[in-house]
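J.: Next input, structure requested:
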Amino acid sequence: MHNGQTIVSIDPVNPEPDIIARAGKILQKNGVVIFPAKCLYGIAANALDETAIEKVFQLKQRPLNNPVLVLIPNKTMLADLVTSISKQAYKLMDAFWPGNITLVFEGKKHISRRLTANTGKIGIRFPFHPVVKALVEYVNFPITGTSANLSGQKGCSHINQLSSSMIDQADLVLDAGRLKGGSGSTIVDVTTSPVAILREGEVSISQINKIMST
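T.: Below is the predicted model:
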């Protein structure tokens, strides 16, 4: 059984700085933290470290052909991760970031092949949720934001839904109570023109089309 120390309650609106620091230090040592986002729980690890990324794949029992999205603390960090940012991408970022839209870019050479699932493309989000925002600002490097569920299973909006093996393998679980659930972020590939909507989530296709047509 996992010990009680793994799961810590956190305030979803005003996350306690000491808990954020504890989680941040784990990420700096390439550990894994399960965290709350707006809709579902996610798995955070240092997105620039192969060992840390590997742990995420083990946790999710995830096939290697699925890319992993990355969360960043600010828009300026994008330049370190992607080869180019189109006008369309800027439009979408101005309209929806920070928030529930993941943009897929061409990743720079140093981005792990694991994150891009050998596609060379990387999904990036600038998050809005206070907990993950505080966490990514604390570490100031990109972290993984993939949903905390075993591959092929539904996302978890409550930590009771997490598999016990995931809790056992995580270094820390931040429990913010029940989240709103739903489909998570909308994913848009901005490497093509026009952009391609890969998954409709919190931001609707019509909202995106409206921004793209301005």
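
J.: rest of the way, CA atoms for contacts and neighbours
T.: Fine.

J.: And the strands in this structure?
T.: Assigned by DSSP state E, the strands in the chain fall at 7-9, 33-36, 41-44, 70-71, 101-106, 121-125, 143-144, 146-147, 172-175, 186-189, 196-199.

J.: Now do the buried residues in the first one.
T.: When neighbours are counted by 16 or more other CA atoms under 10 Å, the buried residues of strand 7-9 are found to be residue 7.

J.: Could you list every helix and strand that that strand packs against?
T.: strand 172-175 (3 or more CA pairs under 8 Å, 6 or more residues apart in numbering; DSSP states H and E).

J.: Check which helices and strands the strand it packs on sits against.
T.: Using 3+ CA pairs under 8 Å, 6+ apart: strand 172-175 touches strand 7-9, strand 33-36.

J.: Which residues does the first one contact?
T.: Counting by CA atoms under 8 Å, 6 or more residues apart in numbering, the neighbours of strand 7-9 from elsewhere in the structure are 172, 173, 174, 175, 176, 177.

J.: compare with the first, here's sequence two:
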Amino acid sequence: MTIVIPMRAGPDERLKVAARLIVEGKLVAFPTETVYGLGADALNERAVRRIFEAKGRPADNPLIIHIAESEWLFELAREVPEVALRLAERFWPGPLTLVLPKGEKVPSVTTGGLDTVAVRMPAHPIALELIRLSGRPIAAPSANISGKPSPTEADHVVDDFYGRIECIIDGGPTPIGVESTVLDLTGEVPVLLRPGGLPLEDIERVIGRVDVHPAVKGIEVNLAKAPGMKYKHYSPNAQVILVEGPREAVRRKMEEIVEEFRSRGLKVGVMATEKYDADAFFHLGESMEEVARNVFRALRELDKAGVDVILAEGIEERGLGLAVMNRLRKAAGYKVIRADKLK
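T.: As a prediction, the model looks like this:
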């Protein structure tokens, strides 16, 4: 039996029910400013194992721990460098995850067996109040079956987990729509492990140079220091093909591909910033913020439309565009078509 708690107007007394479930070692899905998370007490090894079981998540894929107070960072990390404090002061609460040396309190299962821990303070009022009421740091990957598109609405979580977890908090659509930015602070130079809701440019304005891990652009890794680095992610049932290049060239190439697939009797869906003639179409929006907010919803809705193939329009990799393109490349299994020239 899964309890669904509607909480569109913000935290209220019903949140105490969900907090009690966290304390009891149960699983609670809740909204953050990025996507919905599937939460459990991060220090309860048995509860954390249930997250991996429910999602079908590989045990070596680390989880992010969500906290409500910056002081909790010192209990979870063995060392907290000055740069971490600067970033926390500037960007927390917010969509920034910091990777630091793991403290003794954190079970190995939570960190995927790594000697590092990933921590963030979410900006969503429901998430923060749930953490405060439970008095526990909450480990929470995205609340979706492993490998599928991340959930940005409670209905997405219901589709994946109703009857399999104890509680789903419906806080409405998430405002950002892509997961947090993950920054590794364990070396001499900070390293971007995953682009997300906080643009890299904003971070560099505060701390200077940040290296970008090869996995961000699709280079395969054997050791995942952050969620989403090693395994196929965000994929619907339909085949996803990403088309990149100059805007007009992309349009012509996508129209050509739609015609080709439909001539073979396949049902084609398109997700883009401008209208296409296809069997199903999802308008991603005009601004980069709208596109980020809609990208996972588009993948899920086109899948529900029963298309065989989803064509995704590539966008410029600046600001949130870097995170969007990272997710689209993973959703496509790095099947990318370049449209560099007009015929």
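
J.: Tell me the buried residues within the contacts of strand 7-9 of structure 1.
T.: 172, 173, 174, 175, 176.

J.: re the thing from before, can I get the strands of structure 1 in TSV including distance to residue 61 of structure 1?
T.: What follows is these, written out as TSV (distance: least, CA to CA, whole Å):
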stretch	distance to residue 61 of structure 1
strand 7-9	21
strand 33-36	15
strand 41-44	13
strand 70-71	18
strand 101-106	23
strand 121-125	20
strand 143-144	15
strand 146-147	12
strand 172-175	18
strand 186-189	22
strand 196-199	22
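
J.: So which residue is smack in the middle of structure 2?
T.: For structure 2, residue 179 is the residue whose C-alpha lies nearest the centre (CA atoms, centre = their mean; 3.0 Å).

J.: how about residue 202 of structure 1, what's its partner in structure 2?
T.: Aligned counterpart of residue 202 of structure 1 in structure 2: residue 197 (TM-score structural alignment).

J.: roughly how far apart are its match and residue 291 of structure 2?
T.: 12 Å (CA to CA, to the nearest Å).

J.: The two: which is more packed in?
T.: residue 197 (29 against 24; other CA atoms under 10 Å).

J.: what's near enough to touch the more buried one?
T.: Counting by CA under 8 Å, 6+ apart, residue 197 of structure 2 has contacts 34, 95, 96, 176, 177, 178, 179, 180, 181, 320, 323.

J.: could you redo the last one with a cut-off of 7 Å?
T.: 34, 95, 176, 178, 179, 180, 181, 320 (CA atoms under 7 Å, 6 or more residues apart in numbering).

J.: Tell me which residue of structure 2 lines up with residue 29 of structure 1.
T.: So, by TM-score structural alignment, residue 29 of structure 1 is matched to residue 24.

J.: for residue 162 of structure 1, same thing?
T.: Using TM-score structural alignment, residue 162 of structure 1 pairs with residue 157 in structure 2.

J.: count of residues packed around the equivalent of residue 183 of structure 1 over in structure 2?
T.: Superposed on structure 2 with TM-score structural alignment, residue 183 of structure 1 falls opposite residue 178. Number of residues near residue 178 of structure 2 (other CA under 10 Å) recorded here: 31.

J.: With residue 59 of structure 1 instead?
T.: Neighbours of residue 59 of structure 1 (other CA under 10 Å): 22.

J.: Need the nearest residue in space to the counterpart of it in structure 2, chain neighbours excluded.
T.: Here residue 59 of structure 1 is matched to residue 54 in structure 2, going by TM-score structural alignment. Closest residue in space to residue 54 of structure 2, ignoring its immediate chain neighbours: residue 164 at 7.1 Å, by CA to CA, 6 or more residues apart in numbering.

J.: Having no further points to raise, I will conclude here.
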